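J.: here is my input; please provide its structure:
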Amino acid sequence: MSADQPSGMAPLASLGQRFLARVVDTVILIVLDVVLSAAVFGGDLSNPGDAGRSKEILAGAATFIAYFLYEGAMTAARGQTLGKMLLRIRAARLEDGAVPGGVGWTRAAVYALPGVLVTILIGPLFWLLNSLWCTWDKPFRQCLHDKAARTVVVAAV
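T.: You can find the predicted model right below:
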């Protein structure tokens, strides 16, 4: 066993696998945003500014809440979002390698809910810091949402 792998657990996922899994999940987020924005703006997305700033904020908040529900439910139930399934990686509890269960919701909350603050720039800055954290974290390459939930991302074996 190497020093950068939790005892008795599958190998840590590579940064490339994590990045590509997030790209897939971001595409899902964009689709959610388009669908929810269309619902909020009555299907007319040609000029959403006419609907007012409050509808834009409502649509953005609804998108990140929906993303939180997607991320939380899938991570709690199986440790994998669709992106992680595609890349054959999963989130695991740090102490025993098990599927995150309830802490999957904590992980999802720290990852997705700051996006609700996108209109005041805090959300995107936190999201960037959170996502990059695993590039320098030692020894388990955890992002901030992993640290909050005490999870790691490993190969799905």
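
J.: from here on, just use CA atoms for contacts and neighbour counts.
T.: Noted.

J.: for Ala91, what is the enclosing helix or strand?
T.: strand 89-93 (DSSP states H and E).

J.: what helices or strands is that strand leaning on?
T.: With contacts defined as 3 or more Cα pairs under 8 Å, 6 or more residues apart in numbering; DSSP states H and E, the packing partners of strand 89-93 are strand 151-155.

J.: pull out the buried residues from the strand it packs on.
T.: Going by neighbour count (16 or more other Cα atoms under 10 Å), the buried part of strand 151-155 is 151-155.

J.: between it and strand 89-93, how many degrees?
T.: Using axes from the mean of the first three to the mean of the last three Cα atoms, to 10 degrees, the direction of strand 151-155 lies 140 degrees away from that of strand 89-93.

J.: what packs against strand 151-155?
T.: For strand 151-155, the packing partners by 3+ Cα pairs under 8 Å, 6+ apart are strand 89-93.

J.: the next helix or strand along the chain from the strand holding Ala91: how far from the chain's middle?
T.: Beyond strand 89-93 on the C-terminal side, the first helix or strand identified by DSSP H and E is helix 103-112. Centre-to-centre, helix 103-112 and its host chain are 8 Å apart (Cα atoms, centre = their mean, to the nearest Å).

J.: second input sequence below; structure requested for side-by-side comparison:
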Amino acid sequence: MSIGPGWYVDPADPDTRRYWDGGGWIGAPIPVDATPPEGPPPEEPPDEPAPASPTAPVSAPGIPADGQPLPGQPQPGQPQPGQPLAGQPRPGQPYPWQQPGHGHPQGPPPGWPPGGPPPGWPPGGWPGRPPEPRPHGLPLAGFGARLVARLIDFAIVFALNAVVNGWFVWRLVEEVTPYWREVFRRAMAGDSSTDGLPQPSDQAGGLQIVILLIATALWLAYEVPPMASGGQTFGKRLVGVKVVPMSADQPLGFGRALRRWNTLGLPTLLWYCCGLGLLLQLVDALSPLFDHPLRQALHDKRAQTVVVQLPRGHRTTPGERSTPDKRTTPDDRTPDDRTDPSGDTP
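T.: Here you go, the predicted model:
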């Protein structure tokens, strides 16, 4: 599995982070709880070799002057206990081919596959369970929070439809009630015949189309503008979740918000086709349960967005990035990366 460039916890020294460029570690390590800079670290000038001391050579500890080791001591040329083998770096230090300015090419040595796992990691990717992604430093929203926000939004859109679509729905009910009343009466009497059933007029089909068009337009008008400016509908604001682009922490914009809504909202027009649109929307709504690691729904994948959980006490205004409320307490802040290592994704 190829691991993309980014700042990751150094497997050789879990208290530090280093930048992985897709082929090797580069740059100096930083503390694991420090905020990584944007992009790779700046290149460091090569270290100047220390001048040779004119002092006389001193024998290694535990080896007498005649050069013969004492019993139990390692042979000359063998590493001391706890010391790395020749050619291997100390814990937290880069490999020679990862050190700029030392005559080694930047990249893995022969035999290392391009884009493979960092040195010291088992083949196949992360050692153990991969850390939870934190887009833009924020945790991903859980499915429960997203579901509650969506139900709140559906309730609001339903109330709008009751006001705007109420007359058309009443007319449709009047058209189809005689048919279904007679069907129910015959079923109770054990009569399964369909002869002589009162048929709805041609106006019933037109009323269904008008109702679906109005319902779709109301949903679009309710969701797309606030999502484009602030990434939150009223339901998402109440629950404390927000939709952000994967590429940058900025407003979605109208085009991205419309693409995101199209995948979930436009199938409303297909409710007329034996409920096909409702089935498509159900599949889309459940898709975050099966998507890893970013928990994206189908409409998130189309718009390249993720849904994050805002810390308690944070508030947003349309067109602005989330800012902490002055009343936020230390207990309300997002845990640092020491307790929940970050696998930041771009």
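
J.: could you tell me the TM-score of the two chains?
T.: Once superposed, chain against chain, the TM-score is 0.88 (TM-score structural alignment, normalised by the length of structure 1); 156 aligned residues with a Cα RMSD of 2.2 Å.

J.: now the strand holding Ala91 of structure 1: which residue numbers in structure 2?
T.: Aligned using TM-score structural alignment, strand 89-93 of structure 1 spans residues 241-245 in structure 2.

J.: and what of stretch 139-151 of structure 1?
T.: Under TM-score structural alignment, the match for stretch 139-151 of structure 1 is residues 293-305.

J.: now do the matching stretch: distance from first to last residue.
T.: End-to-end distance for stretch 293-305 of structure 2: 13 Å, by Cα to Cα, to the nearest Å.

J.: list the contacts of that stretch.
T.: Identification of contacts with stretch 293-305 of structure 2 by Cα atoms under 8 Å, 6 or more residues apart in numbering yields 132-133, 140, 243-246, 256-257, 259-264, 284-289, 291, 306-307.

J.: only whichever of the residues you listed are buried, select them in PyMOL.
T.: Entered in PyMOL, the line below selects the buried ones among these, by 16+ other Cα under 10 Å:
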select buried, resi 132+133+140+243+244+245+246+256+257+259+260+261+262+263+264+284+285+288+306+307
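
J.: relative to strand 241-245, how tilted is the helix ranked longest in structure 2?
T.: The single longest helix within structure 2, with elements called by DSSP state H, is helix 203-230. For helix 203-230 of structure 2 against strand 241-245, the angle by the same axes, to 10 degrees is 80 degrees.

J.: could you list every helix and strand that the helix or strand following helix 203-230 of structure 2 packs against?
T.: Next in sequence after helix 203-230 of structure 2, counting helices and strands by DSSP H and E, comes helix 234-239. If you count contacts as 3+ Cα pairs under 8 Å, 6+ apart, helix 234-239 of structure 2 packs onto helix 143-164.

J.: matching residues in structure 1 for the helix it packs on?
T.: Going by TM-score structural alignment, helix 143-164 of structure 2 lines up with residues 15-36 of structure 1.

J.: neighbouring contacts of the matching stretch?
T.: 59-60, 62-64, 66-67, 81-84, 86-87, 89, 134-135, 153.

J.: mean distance, that stretch to its aligned residues in structure 2?
T.: Mean deviation of stretch 15-36 of structure 1 relative to structure 2 after superposition (mean Cα distance after the TM-score superposition for structure 1): 1.0 Å.

J.: buried set for that stretch?
T.: Result for stretch 15-36 of structure 1 [16+ other Cα under 10 Å]: buried residues 17-19, 21-22, 24-25, 28-29, 32-34, 36.

J.: including distance to Leu125 of structure 1, could these go into a markdown table?
T.: Below are the buried residues of stretch 15-36 of structure 1 laid out as a markdown table (distance: Cα to Cα, whole Å):
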| residue | distance to Leu125 of structure 1 |
| --- | --- |
| Gln17 | 22 |
| Arg18 | 19 |
| Phe19 | 17 |
| Ala21 | 20 |
| Arg22 | 17 |
| Val24 | 21 |
| Asp25 | 19 |
| Ile28 | 21 |
| Leu29 | 18 |
| Leu32 | 21 |
| Asp33 | 19 |
| Val34 | 22 |
| Leu36 | 23 |
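
J.: out of those residues, the closest to Ile120 of structure 1 would be?
T.: Taking Cα to Cα as the measure, Ile120 of structure 1 lies nearest Asp33 of the buried residues of stretch 15-36 of structure 1, at 18.0 Å.

J.: ok, that closest one to Val40 of structure 1 distance?
T.: 10 Å.

J.: repeat for Asp137 of structure 1
T.: Note on Asp137 of structure 1: its distance to Val40 of structure 1, by Cα to Cα, is 40 Å.

J.: Val153 of structure 1 against Leu94, yeah?
T.: No. Checked against Cα atoms under 8 Å, the pair Val153 of structure 1 and Leu94 is beyond contact range at 9.0 Å.

J.: near Gly97 of structure 1, how many other residues are there?
T.: 19 (other Cα atoms under 10 Å).

J.: kindly report the same for Thr81 of structure 1.
T.: Counted with other Cα under 10 Å, Thr81 of structure 1 comes out at 24.

J.: which residue packs closest to it, ignoring adjacent ones?
T.: Closest residue to Thr81 of structure 1 apart from its sequence neighbours, by Cα to Cα, 6 or more residues apart in numbering: Met74 at 5.4 Å.

J.: list the contacts of the closest residue in space to Met9 of structure 1 that isn't next to it in sequence.
T.: Nearest residue to Met9 of structure 1 in three dimensions, chain neighbours excluded: Gly97, at 5.7 Å (Cα to Cα, 6+ apart). If you count contacts by Cα under 8 Å, 6+ apart, Gly97 of structure 1 has them with 8-10.
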